[in-house]
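A.B. asks: Sequence first, then the predicted structure, then my questions.
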Amino acid sequence: MTDRPRSPYRSTRRGQRRPATPPTPKDPARRVAYDVLRAVDTRDAYANLLLPAQLRDRGVTGRDAALATELTYGTLRRQGSYDAILDACVDRSLRSVDAEVLPLLRLGAHQLLSTKIPPHAAVSATVDLARRVVGQHRAKFANAVLRKVSVRDLDEWLAIVAPAAETDRAGHLAVVHSHPRWIVEALAAALGERPDGGLAETERLLAAHNERPRVTLVAKPGRAAVADLVSEGAAEARYSPYAAYLPEGDPAALRPVRQGRAAVQDEASQLVALALARVPVEGTDARWLDMCAGPGGKAGLLAGLAGQREAHLLAAELQPARAGLVASAVRRSVRDAARVVVADSTRPAWREAAFDRVLVDVPCTGLGALRRRPEARWRRTPQTAEELAPLQRALLHRALDSTRRGGVVAYVTCSPHLPETRGIVDAVRAERTDVAAIRAADHLTEAPDAAAGDYVQFWPHRHGTDAMFLALLRRV
């Protein structure tokens, strides 16, 4: 009697045959983490978008999902430190390492240096993954490198590979806290610190970028209250009257979030939208505009506020896919107060001086959200900011042109980088005679310590928020 080959189908009670459930991949958490890291490297994928999709599509849940999340974000946050250490453990330059192998080495280094996974388990599991994704020969190379990494802890390695703090403070912080040097220097300048002055507050900010951010929720005005979120396990927030903190768990598990009455939104992002809505305007207050609305967080909040005042919000977004996200964010707002259009706000589809309030949240380097998008620090360069500056200036000019006399504009960036914040606003103010600055902190009394002259600047290490910048300007 000969053995029959195993059928790829299994029988049901009624004799029907259907495909058998495929076996669960070995070590799904590390495989997901590797695939996301590889995609970030090779096709500029965003981890915060790709990782949840990968976990969902592969059915990875529970402890495996938590491990995949820690390995992905932890590796991206500490990538600069790990690369300096790995470079000391590779016989040749780290730049010569295969692009398929480098994410494995970083993944292994993170397990060895920043988790409680036993060293032998970290090396063994990573090498086993390497055999499956890059082959036996390169797995041996990964094994040799990771065993060298395992002989010291993180502090011992950093003492070896980081420049001396006494002679190169910025370079030292760049390696120890895993940021490109130019970002360290840019953040120090935004904080008013000099590289030769110790950079104490800059170091606190860099450390905050490597901490896991808390989840902040927004109760959409007119559709939910903070009490609804608190009743589901959230805690009242420190600043925004519409915010709540979720200590743990999946936000989608909360009923108000599932129903679209609440959403995830950073607290500083809520506050800059609130400040725009709070500035007094004389005359009509019926037409509001969000010029760069995607993905829709601020538009969702403004739509609720506008609806409560019988005003109407027009939300414009250049990219159709992001416009779809905006439409979801404002759906079923109070009085259906929002409309979404796909439009290029540098060439407005509306007439000039048509709006009473205008929000322009310009495209920027995103240096204020490095806690949530750690890979952004490795993609941005000083040239990125230079290339964005003309667009940022043009958008602010168009925002002012779109605002009636006596109306107000909120210029917002999720970056504290001076050339993107006060540099843009001051340049535009110097080019126009119809603009007056409004002291933004007067309309954000919840956070008086965020005042920066006429402007407002939030910080992760001071406020626990993204580093959001706000300037309020009146058309006069």
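C.D. replies: Alright, I've got the coordinates.

A.B. asks: C-alpha only now, for contacts and for neighbours.
C.D. replies: Will do.

A.B. asks: Does the longest helix seen in the chain pack against any helices or strands, and if so which?
C.D. replies: Longest helix in the chain by number of residues (criterion: DSSP state H): helix 382-401. Helix 382-401 is packed against strand 355-361, strand 403-413, helix 422-431, with contacts defined by 3 or more C-alpha pairs under 8 Å, 6 or more residues apart in numbering; DSSP states H and E.

A.B. asks: Point out the other helices and strands that the first one packs with.
C.D. replies: With contacts defined as 3+ C-alpha pairs under 8 Å, 6+ apart, the packing partners of strand 355-361 are helix 267-278, strand 287-290, helix 382-401, strand 403-413.

A.B. asks: Name the residues of that strand that are buried.
C.D. replies: By neighbour count on 16 or more other C-alpha atoms under 10 Å, the buried set for strand 355-361 is 355, 356, 357, 358, 359, 360, 361.

A.B. asks: go on, the last one?
C.D. replies: Of the residues in helix 422-431, those scored as buried under the neighbour-count criterion (16+ other C-alpha under 10 Å) are 422, 424, 425, 428, 429.

A.B. asks: Second structure follows, compare the two:
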Amino acid sequence: MRGGVRTQRPDLPRQAAYEAVAAVHRDGAYANLVLPAILRELRLFGRDAAFATELTYGTLRHEGTLDLIVGAAAGREVARIDPPARDALRLGAYQLLHTRVPAHAAVSATVDLVRSVAPGATGFANAVLREIGTHDLDAWIGKLAPPYDQDPVAHLSVADSHPQWIVRAFNEALGGDFDETTRLLIEDNQRPPVHLCARPGRADAVELAEEVGGAPGAFSPYAVYLPGGAPGDLAAVVEGRAHVQDEGSQLVAAALADAPLTGSDARWLDLCAGPGGKTGLLGALAAQRGAEVTAVEVAEHRARLVSQATRGLPVTVLHQDGRDPLPEPAFDRVLVDAPAPAWARCAAARSPAGAAAPPTCHR
């Protein structure tokens, strides 16, 4: 009781999801990095951890459309809603429109969450959530999305929660086939599987798969598919024998390491290294060959993540702009995984004159 008024703490899975989503928006954090720490801090495991994970990633995946719906229900743009209440409402809207959580439970639990993070907005949040609950997702899309036959790009942007520029880029890449574009957008919103990377010299993918109850990857020789759970709690990850990394990213690092060249093969450069997944794999491969990796990252917090991801590996992390002079005059292998549109500027990466293959650029 506080001042004669009953206060209700939010349940822990929703609190965990809120803290992760808020960190993404407030601090520019990576959800896949902050959420495991939050789950450990709140001692969430099993179904509770799975629910918090689904709320976090589902809300972030569908944020564009959720924001339109929250704004319509609130009668104002989401940018005019205080950030704590806004993030809580996003989570509530996701529960109402994308999960089997009963409407009354989603509203009640989200109002409790708002009460704890933005006490003055509880009545407002209750009204907005009840308004959202008056329609299902298809009905909201029908109200808010432009008609498909008038503007298919704008319609798909709302219906499948992707920015219009991504819808347009997908459609152009598929030769203007909107049926294929729609299918691809739907698949892009599916919950992604968790992949581990078995670090060469420290773990074998087949043996790691048996250890964690997963399956070896289909494409990368280092990949292991996990059936679920919290990968950060696995002994292999804690001990540095493996790390979480999408199989596609593993293939990029492997392509760099396998590219044929002549002459020296001792100095490798990862020019845009944060947050360190590919650098970790490159470092493990370099350790087997007696090579060393220089990892360059312009953002300080991302550089720290690279350092954490490469402990015990022959990797030197430099916090600087990759366009500035580097200590080494030349490198034998160069990886540029640059965020567009900066990728073109990162082409200043240097490769020795004797190298048979150009730098590997991956966007």
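C.D. replies: The structure has been received and is ready for your questions. What you are looking at is a predicted structure, and each value in this text was computed from that prediction instead of being measured.

A.B. asks: circling back to that earlier point, so which of the helices and strands packed on strand 355-361 of the first structure comes closest to residue 46 of the first structure?
C.D. replies: Among those, the nearest to residue 46 of the first structure by C-alpha to C-alpha is helix 382-401 (17.2 Å).

A.B. asks: Enumerate the positions of the closest one that are buried.
C.D. replies: 385, 388-389, 392-401.

A.B. asks: Then stretch 278-290 of the second structure?
C.D. replies: Under 16+ other C-alpha under 10 Å, the buried positions of stretch 278-290 of the second structure are 278, 279, 280, 281, 282, 283, 284, 285, 286, 287.

A.B. asks: And the strands in the second structure?
C.D. replies: 194-198, 215-216, 223-226, 242-244, 267-270, 292-297, 315-319, 333-336, 360-361 (DSSP state E).

A.B. asks: What residue in the first structure is paired with residue 55 of the second structure?
C.D. replies: Residue correspondence to the first structure (TM-score structural alignment): residue 55 of the second structure is matched to residue 71.

A.B. asks: burial measure for that match, as a count.
C.D. replies: Using other C-alpha atoms under 10 Å, residue 71 of the first structure has 24 other residues around it.

A.B. asks: how about the nearest residue to it once chain neighbours are set aside, what does it touch?
C.D. replies: Setting aside the residues directly before and after it, residue 71 of the first structure is nearest to residue 33 in space (C-alpha to C-alpha, 6 or more residues apart in numbering), at 6.2 Å. Taking C-alpha atoms under 8 Å, 6 or more residues apart in numbering, we find residue 33 of the first structure in contact with 51, 68, 69, 71, 72.

A.B. asks: My guess is the second one contacts residue 36. True?
C.D. replies: Pointing back at residue 68 of the first structure there. No: Residue 68 of the first structure is not in contact with residue 36 according to C-alpha atoms under 8 Å; the separation is 9.6 Å.

A.B. asks: Could you dump the strands of the second structure into a markdown table with distance to residue 115 of the second structure added?
C.D. replies: Formatted as a markdown table, the strands of the second structure follow (distance: least, C-alpha to C-alpha, whole Å):
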| stretch | distance to residue 115 of the second structure |
| --- | --- |
| strand 194-198 | 34 |
| strand 215-216 | 43 |
| strand 223-226 | 37 |
| strand 242-244 | 35 |
| strand 267-270 | 46 |
| strand 292-297 | 40 |
| strand 315-319 | 41 |
| strand 333-336 | 46 |
| strand 360-361 | 48 |
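
A.B. asks: of all the ones you listed, which lies closest to residue 29 of the second structure?
C.D. replies: Nearest to residue 29 of the second structure among these is strand 292-297; the distance by C-alpha to C-alpha comes to 15.8 Å.

A.B. asks: Hey, what's the angle from that closest one to strand 315-319? Just curious.
C.D. replies: Using axes from the mean of the first three to the mean of the last three C-alpha atoms, to 10 degrees, the direction of strand 292-297 of the second structure lies 20 degrees away from that of strand 315-319.

A.B. asks: What does the residue nearest to residue 71 of the first structure correspond to in the second structure?
C.D. replies: Matched by TM-score structural alignment, residue 33 of the first structure corresponds to residue 17 in the second structure.

A.B. asks: Leaving out sequence neighbours, find the closest residue to residue 140 of the first structure.
C.D. replies: Closest residue to residue 140 of the first structure apart from its sequence neighbours, by C-alpha to C-alpha, 6+ apart: residue 127 at 7.5 Å.

A.B. asks: What does that neighbour correspond to in the second structure?
C.D. replies: Checking TM-score structural alignment: residue 127 of the first structure goes with residue 111.

A.B. asks: Tell me, how many residues neighbour that match?
C.D. replies: When neighbours are defined as other C-alpha under 10 Å, residue 111 of the second structure has 28 of them.

A.B. asks: Does it touch residue 119 like I think?
C.D. replies: No: contact criterion C-alpha under 8 Å: residue 111 of the second structure and residue 119 do not qualify, at 9.4 Å.

A.B. asks: shared neighbours of those two, which are they?
C.D. replies: In contact with both residue 111 of the second structure and residue 119: no residue, using C-alpha under 8 Å, 6+ apart.

A.B. asks: tally of neighbours for residue 153 of the second structure?
C.D. replies: There are 24 residues near residue 153 of the second structure, going by other C-alpha under 10 Å.

A.B. asks: re the thing from before, among the buried residues of stretch 278-290 of the second structure, which ones are in helices?
C.D. replies: 278, 279, 280, 281, 282, 283, 284, 285, 286, 287.

A.B. asks: buried stuff in stretch 21-28 of the second structure?
C.D. replies: Judged by neighbour count using 16+ other C-alpha under 10 Å, the buried positions of stretch 21-28 of the second structure are 21, 22, 23, 24.

A.B. asks: same question, stretch 307-322 of the second structure
C.D. replies: Residues 307, 309, 310, 313, 314, 315, 316, 317, 318, 319, 320, 322 are the ones in stretch 307-322 of the second structure that count as buried (16+ other C-alpha under 10 Å).

A.B. asks: Check the residues you listed against residue 133 of the second structure and report the nearest one.
C.D. replies: residue 309 (42.9 Å).

A.B. asks: if I read this right, that closest one contacts residue 280, doesn't it?
C.D. replies: Yes: using C-alpha under 8 Å, residue 309 of the second structure and residue 280 qualify as a contacting pair, with a distance of 6.0 Å.

A.B. asks: quick revisit: would CSV of the contacts of residue 33 of the first structure with distance to residue 221 of the first structure be doable?
C.D. replies: Shown next, in CSV, are those (distance: C-alpha to C-alpha, whole Å):
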residue, distance to residue 221 of the first structure
51, 30
68, 35
69, 32
71, 37
72, 35
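
A.B. asks: Just name the closest of those to residue 265 of the first structure, please.
C.D. replies: Of all those, residue 265 of the first structure sits closest to residue 51, with 18.7 Å by C-alpha to C-alpha.
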